[in-house]
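Visitor: this is the structure alone, sequence omitted:
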């Protein structure tokens, strides 16, 4: 009898989850052929028992992060034919940063569909920007696997298109913002160090580390040292809860 009761409760829980997933599909304008991909994309590690992380969204988040960057780069390239590399890079950085992904997630009420463990749920995990951003990226990864690149492009267009076409807000140099932020806290000027250079001579990729006392270092990648330094500064600012794109000069 007890086993039957557990089975009934489990089935009801799964039914509620499927209904929630169906509503999310309506909101994002995409129906999954493989519902397991959608389930994985929405499952936080706290909802899984044991140490098995393969059922969570983490691997899909990794994929979705890179798919979003590629799709958005192509969209920007086509939408702004007169923009130089610097402008395209600034626009891209603003559109794919964690804060923007969290805003997109809130716009489609993604938090309501996330599967969380009880402790994470009770502590407000559905509204936590880091989780919302991660699941937003994992959703893109799941759509890419389920429907291919075209489906991922269409999803990003629906969710980011209007935002992408808005007039660009003045974006302050992340290195300048980080230096001012550090000085305001009595810290010295941030130091930058080239960690690695890879790729052919005509198309290198630099990895740069930025350091400040009392803080863990942050790294950034770019086709030049300057761009990599900017990326590293932006990474540290994001980690510390500072948003360069929203600060006025």
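Guide: Alright, I've got the coordinates. Quantities reported herein were computed from a predicted structural model and do not represent experimental measurements.

Visitor: alpha carbons only for contacts and neighbour counts from here, please
Guide: OK.

Visitor: which elements pack onto the top helix by length along the chain?
Guide: In the chain, ranked by residue count with DSSP state H as the criterion, the top helix is helix 129-165. On a contact count with 3 or more Cα pairs under 8 Å, 6 or more residues apart in numbering; DSSP states H and E, helix 129-165 meets helix 2-28, helix 35-42, helix 58-79, helix 85-96, helix 98-107.

Visitor: and of those, who's closest to residue 231?
Guide: Ranking the helices and strands packed on helix 129-165 by proximity to residue 231 (Cα to Cα) places helix 85-96 first, at 8.6 Å.

Visitor: what about versus this one:
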């Protein structure tokens, strides 16, 4: 796919979204910076991503406020964070097949960019930003609620998953394992950093994670550690002192 979107492709994607987009605006929403770098510095989707991030946040916040009247501010904040996380929005992007359409440079294509959470999440937010510019808030709200709604509904049932780091810390305390520490390593240049994290309790690695930010990597490590603690065994096969 080059720097344009065929009419058939545009129709295919907008049918999935439920709203139309001007071809030029659609191309802009799909243009990753890696593609721009290889094509003379053409505009990227980063400004649309910035806008879409705010629109998604507003719609999700109001949705939770109206649908969850008995939740505290802290609980609502956790539900919102879980619902608009990079991983959650990337999964929504996958259901739309956005990876098929995003315009990527050769380097990103060669390293599986079409299925990277960071790229998929950013592209989804850019698409929402484009829909907002084209149609305004109310039609775009309908798209966001339809696409993010299932995640929002499941967020109320996630329990520990709303904040893995807090949950694993509480569970570790219950098991007498002390306070978790995170060992984080980053690779790559500053603008393309990738992080791996290990959650360690009393010298034992209980979970590992990775992502495009320290926060994402640590949350994934905490999620894995929570499950391992429930089973009573660290990822290196060592039983914890507080394991049942």
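Guide: Thanks, I have it. Nothing here was measured: the structure is a model prediction, and the numbers come from that model.

Visitor: deepest of the helices and strands packed on helix 129-165 of structure 1, which one?
Guide: helix 35-42 (a mean of 22; mean count of other Cα atoms under 10 Å).

Visitor: what's that one aligned against in structure 2?
Guide: Using TM-score structural alignment, helix 35-42 of structure 1 corresponds to residues 23-30 of structure 2.

Visitor: average offset between the matching stretch and structure 1?
Guide: Taking mean Cα distance after the TM-score superposition for structure 1, the mean distance separating stretch 23-30 of structure 2 from the aligned residues in structure 1 is 1.3 Å.

Visitor: ok, residue 30 of structure 1 - contacts?
Guide: residue 155 (Cα atoms under 8 Å, 6 or more residues apart in numbering).

Visitor: counterpart of stretch 103-119 of structure 2 in structure 1, which residues?
Guide: Per the alignment by TM-score structural alignment, stretch 103-119 of structure 2 matches residues 115-131 in structure 1.

Visitor: what's in contact with the matching stretch?
Guide: 42-48, 98-99, 102, 111-112, 114, 132.

Visitor: what is the nearest of the residues you listed to residue 243 of structure 1?
Guide: The closest of the contacts of stretch 115-131 of structure 1 to residue 243 of structure 1 turns out to be residue 99 (Cα to Cα; 8.3 Å).

Visitor: map the closest one onto structure 2.
Guide: Match for residue 99 of structure 1 (TM-score structural alignment): residue 87.

Visitor: so that match makes contact with residue 121?
Guide: Yes: with contact defined as Cα atoms under 8 Å, residue 87 of structure 2 reaches residue 121; the gap is 7.4 Å.

Visitor: and the residue positioned nearest the centre of structure 2, how far is that from residue 213 of structure 2?
Guide: By Cα atoms, centre = their mean, structure 2 has its centre lying nearest to residue 86, at 1.1 Å. The gap separating residue 86 of structure 2 from residue 213 of structure 2 is 10 Å, by Cα to Cα, to the nearest Å.

Visitor: for residue 195 of structure 2, same thing?
Guide: 6 Å.

Visitor: Three-state assignment for residue 192 of structure 1, please.
Guide: strand (DSSP: H, G, I helix; E, B strand; the rest coil).

Visitor: next, count neighbours for it.
Guide: Neighbourhood size, residue 192 of structure 1 [other Cα atoms under 10 Å]: 19.

Visitor: cool, and the one 4 residues further on?
Guide: Taking other Cα under 10 Å as the criterion, the count of residues near residue 196 of structure 1 is 11.

Visitor: and what of residue 49 of structure 1?
Guide: Residues lying near residue 49 of structure 1 (other Cα under 10 Å) number 9.

Visitor: give me the nearest residue to residue 131 of structure 2, chain neighbours excluded.
Guide: Once flanking residues are discounted, residue 131 of structure 2 sits nearest to residue 140: 6.0 Å by Cα to Cα, 6 or more residues apart in numbering.

Visitor: map the one you found across to structure 1 for me.
Guide: So, by TM-score structural alignment, residue 140 of structure 2 is matched to residue 152.

Visitor: need the contact list for its match.
Guide: 67, 71, 140-141, 143-144.

Visitor: rerun at 10 Å
Guide: Residue 152 of structure 1 makes contact with 30, 64, 67-68, 71, 139-146, 158, according to Cα atoms under 10 Å, 6 or more residues apart in numbering.

Visitor: quick one: those residues as a markdown table, columns for distance to residue 247 of structure 1 too.
Guide: Below are the contacts of residue 152 of structure 1 laid out as a markdown table (distance: Cα to Cα, whole Å):
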| residue | distance to residue 247 of structure 1 |
| --- | --- |
| 30 | 35 |
| 64 | 28 |
| 67 | 28 |
| 68 | 25 |
| 71 | 27 |
| 139 | 30 |
| 140 | 29 |
| 141 | 31 |
| 142 | 34 |
| 143 | 34 |
| 144 | 34 |
| 145 | 37 |
| 146 | 39 |
| 158 | 27 |
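
Visitor: tell me which of the residues you listed is nearest to residue 23 of structure 1?
Guide: Within those, the smallest distance to residue 23 of structure 1 is 10.4 Å, found for residue 30 (Cα to Cα).

Visitor: tell me the contacts of residue 39 of structure 2?
Guide: Counting by Cα under 10 Å, 6+ apart, residue 39 of structure 2 touches 2-3, 33, 105.

Visitor: and for residue 149 of structure 2, the neighbour number?
Guide: Here the number of neighbours of residue 149 of structure 2 (other Cα under 10 Å) works out to 17.
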